[in-house]
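S.K.: No letters, just coordinates:
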């Protein structure tokens, strides 16, 4: 059969997750073709239903619930994983501030919109945000991925940890991203793919050093220390199975966003 296209980002947590599945270390129920793209590109493609299997920001998932369903495995949720707002100096108020964001469909931007309003967002690729802030082209930057670990090297300070804010408001882990399957694949195929994703992660957890060349080939930051810090931060028990607490966290995020008119409502089940 024709290979199913599988979209994920070049960030270490995603390449770690899919290493075994895309390198023949675990069996896939169907042929897969890896497509590595920035997460906001994947978010935009999902609005078109372009890929049958894809990593997606939860904020973007909130807009495509009628077309996609989240797998139970492979997600990025947790505590201490939140996007950060950074600047050259402390900010007292976001109103009127120009803020570089990694995309309007990212969970980071949704969280910042839930936190406050009145700022001026500037969309740029996530790995360009720190230089823009350091050069003074924007007042602040909303950072994700490896940037969470490297911003001090740019002389920047943390203004806000949106994960801490979310956890303080809700007591729940923060949902960031999930692996989604297009509903038209059918339940049996989706369940088989979910199991394959879990096997891929279990293999990586059992053989982490084997994955490193693949992680380094795609990472923006080549420091092994940063790469493993990234993996430890974003890969956890919720990545193996979202669990009841993870489901509750996603439901709460969507409910808050719907209440504020930031996401449309949907009656579709969120998880496989």
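M.R.: Structure's in. What do you need? Owing to the predicted nature of the structure, the values given are computational and were not obtained by experimental measurement.

S.K.: When you work out contacts or count neighbours from here on, use the C-alpha atoms and nothing else.
M.R.: Fine.

S.K.: By residue count, what's the longest helix in the chain?
M.R.: helix 187-206 (DSSP state H).

S.K.: Flag every buried residue along whichever helix or strand comes after it.
M.R.: Remark: after helix 187-206, the chain's next helix or strand is helix 208-218, criterion DSSP states H and E. Judged by neighbour count using 16 or more other C-alpha atoms under 10 Å, the buried positions of helix 208-218 are 211-212, 215-216.

S.K.: Check stretch 80-95 too.
M.R.: In stretch 80-95, counting by 16+ other C-alpha under 10 Å, buried: 81-88, 91.

S.K.: would JSON lines of these with secondary structure and distance to residue 222 be doable?
M.R.: Formatted as JSON lines, these follow (DSSP: H, G, I helix; E, B strand; the rest coil; distance: C-alpha to C-alpha, whole Å):
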{"residue": "81", "secondary structure": "coil", "distance to residue 222": "20"}
{"residue": "82", "secondary structure": "coil", "distance to residue 222": "22"}
{"residue": "83", "secondary structure": "coil", "distance to residue 222": "21"}
{"residue": "84", "secondary structure": "strand", "distance to residue 222": "21"}
{"residue": "85", "secondary structure": "strand", "distance to residue 222": "23"}
{"residue": "86", "secondary structure": "strand", "distance to residue 222": "22"}
{"residue": "87", "secondary structure": "strand", "distance to residue 222": "24"}
{"residue": "88", "secondary structure": "coil", "distance to residue 222": "24"}
{"residue": "91", "secondary structure": "coil", "distance to residue 222": "31"}
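
S.K.: Out of those, which comes closest to residue 252?
M.R.: residue 82 (15.8 Å; C-alpha to C-alpha).

S.K.: mind checking which helix or strand the nearest residue to the closest one once chain neighbours are set aside is in?
M.R.: Among residues not flanking residue 82 along the chain, residue 163 sits closest, at 3.6 Å (C-alpha to C-alpha, 6 or more residues apart in numbering). Here residue 163 sits within helix 162-170, counting by DSSP H and E.

S.K.: put this beside the first:
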């Protein structure tokens, strides 16, 4: 049984549930056990080596690259949009403002820490951030997942993390948010089969988007209505989620360089391809 971690937000559920609903099978008849946890908890479990395959924040990857390969599928990038830094309306933030982020190893936390080095950070479950701002526990908070679409009218956006990303990289590259990683100890033929199965799951989900979305809504595990679900999936579970493309790789490499230059990572990752599963093994093996 292959343990697969994913977050309970709509794009992860959408991209994985074609397997749960039996729309996609493994060619090697491998079985999958899905584990739904918030993204920071998944990051921590992967750091401890507790999951075979998992959704991760891309910012985590340089810390686990020796134990996990990066998968090409199930990826989420911002492209003109992304997490939002929100505050109460009319509040002016000081340089050392107190902020709630969704986890130390999340991609939004990496970008935030580089851009706001004097901010006082606390980490909370992403579902608790909006209330922390409203209650005055913090001055501001970074909203992620579906929360970017529907937050309290008493709040306003201080800045979009997309705009911060653009300022940092000086290029029009997609903003890396989340991807998937696979334990390197899994035999290569099985690892290739897992990746191909997950690629099929994302592809099939997109082709059956309307039906799958309805099934997820009926299960009561989606936190937004059907209209917002459609908007959200168009942002984060789309054709660019099936297989990592060249622009996305450039965005990842730029993010990893920013983290290395900021001394958040002790080693640089200069070429993403070096950390992907070598799919060419399959054709060589059977030649």
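M.R.: Sure thing, it's come through. Being a predicted model, the structure only gives us computed values, none of them experimental.

S.K.: Any chance you could compute the TM-score here?
M.R.: Comparison of the two superposed chains (TM-score structural alignment, normalised by the length of the first structure) gives a TM-score of 0.93, and 268 aligned residues with a C-alpha RMSD of 1.7 Å.

S.K.: mean distance, the longest helix of the first structure to its aligned residues in the second structure?
M.R.: Superposing on the second structure and averaging over aligned pairs (mean C-alpha distance after the TM-score superposition for the first structure), helix 187-206 of the first structure comes out at 1.4 Å.

S.K.: Next, the buried residues of that helix.
M.R.: So helix 187-206 of the first structure, judged by 16+ other C-alpha under 10 Å, has buried residues 190, 193-205.

S.K.: what range in the second structure matches it?
M.R.: Mapping helix 187-206 of the first structure onto the second structure (TM-score structural alignment) gives residues 188-207.

S.K.: Run the chain-centre distance for the matching stretch.
M.R.: 17 Å (C-alpha atoms, centre = their mean, to the nearest Å).

S.K.: same check, this time on stretch 237-244 of the first structure
M.R.: Going by C-alpha atoms, centre = their mean, where stretch 237-244 of the first structure is centred and where its chain is centred differ by 15 Å.

S.K.: Spit out the contact partners of the residue nearest the centre of the first structure.
M.R.: By C-alpha atoms, centre = their mean, the first structure has its centre lying nearest to residue 177, at 3.6 Å. Going by C-alpha atoms under 8 Å, 6 or more residues apart in numbering, residue 177 of the first structure touches 55-58, 75-77, 107.

S.K.: let's see it at 10 Å
M.R.: Shown in contact with residue 177 of the first structure (C-alpha atoms under 10 Å, 6 or more residues apart in numbering): 39, 55-61, 70, 74-77, 106-107, 234, 250.

S.K.: Please identify which helix or strand holds residue 256 of the second structure.
M.R.: helix 246-261.

S.K.: list the helices and strands whichever helix or strand comes after that helix packs on?
M.R.: Using DSSP H and E, the helix or strand that follows helix 246-261 of the second structure in sequence is helix 280-285. Secondary-structure packing of helix 280-285 of the second structure (3 or more C-alpha pairs under 10 Å, 6 or more residues apart in numbering; DSSP states H and E): helix 188-207.

S.K.: how about 8 Å then?
M.R.: Applying 3 or more C-alpha pairs under 8 Å, 6 or more residues apart in numbering; DSSP states H and E, we find helix 280-285 of the second structure packed against no helix or strand.

S.K.: what range in the first structure matches it?
M.R.: By TM-score structural alignment, helix 280-285 of the second structure lines up with nothing in the first structure.

S.K.: Quickly find the element holding the nearest residue to residue 201 of the first structure once chain neighbours are set aside.
M.R.: Residue nearest to residue 201 of the first structure in three dimensions, not counting chain neighbours: residue 17, with 4.9 Å by C-alpha to C-alpha, 6+ apart. Residue 17 of the first structure is part of helix 12-22, with elements assigned from DSSP H and E.

S.K.: Quick one: the residues in the second structure that that helix pairs up with.
M.R.: Helix 12-22 of the first structure maps onto residues 10-20 of the second structure, going by TM-score structural alignment.

S.K.: Going by neighbour count, list what's buried in that stretch.
M.R.: Across stretch 10-20 of the second structure, burial judged by 16+ other C-alpha under 10 Å covers 10-19.

S.K.: from those residues, which is closest to residue 244 of the second structure?
M.R.: Distances from residue 244 of the second structure to the buried residues of stretch 10-20 of the second structure, taken by C-alpha to C-alpha, are shortest for residue 15, at 14.2 Å.

S.K.: Distance check, that closest one against residue 59 of the second structure.
M.R.: According to C-alpha to C-alpha, to the nearest Å, residue 15 of the second structure stands 20 Å off from residue 59 of the second structure.

S.K.: Please apply the same query to residue 42 of the second structure.
M.R.: 13 Å.

S.K.: One more: residue 45 of the second structure?
M.R.: 15 Å.

S.K.: Of the two, give the one with the bigger neighbour count.
M.R.: residue 59 (26 against 16; other C-alpha atoms under 10 Å).

S.K.: ok so the residue nearest to the centre of the first structure is a strand residue?
M.R.: Yes - according to DSSP: H, G, I helix; E, B strand; the rest coil, residue 177 of the first structure belongs to a strand.

S.K.: So which residues make contact with stretch 224-241 of the first structure?
M.R.: 12-13, 16, 72-78, 80-81, 145-146, 149, 198, 201-202, 215-216, 219, 221, 246.
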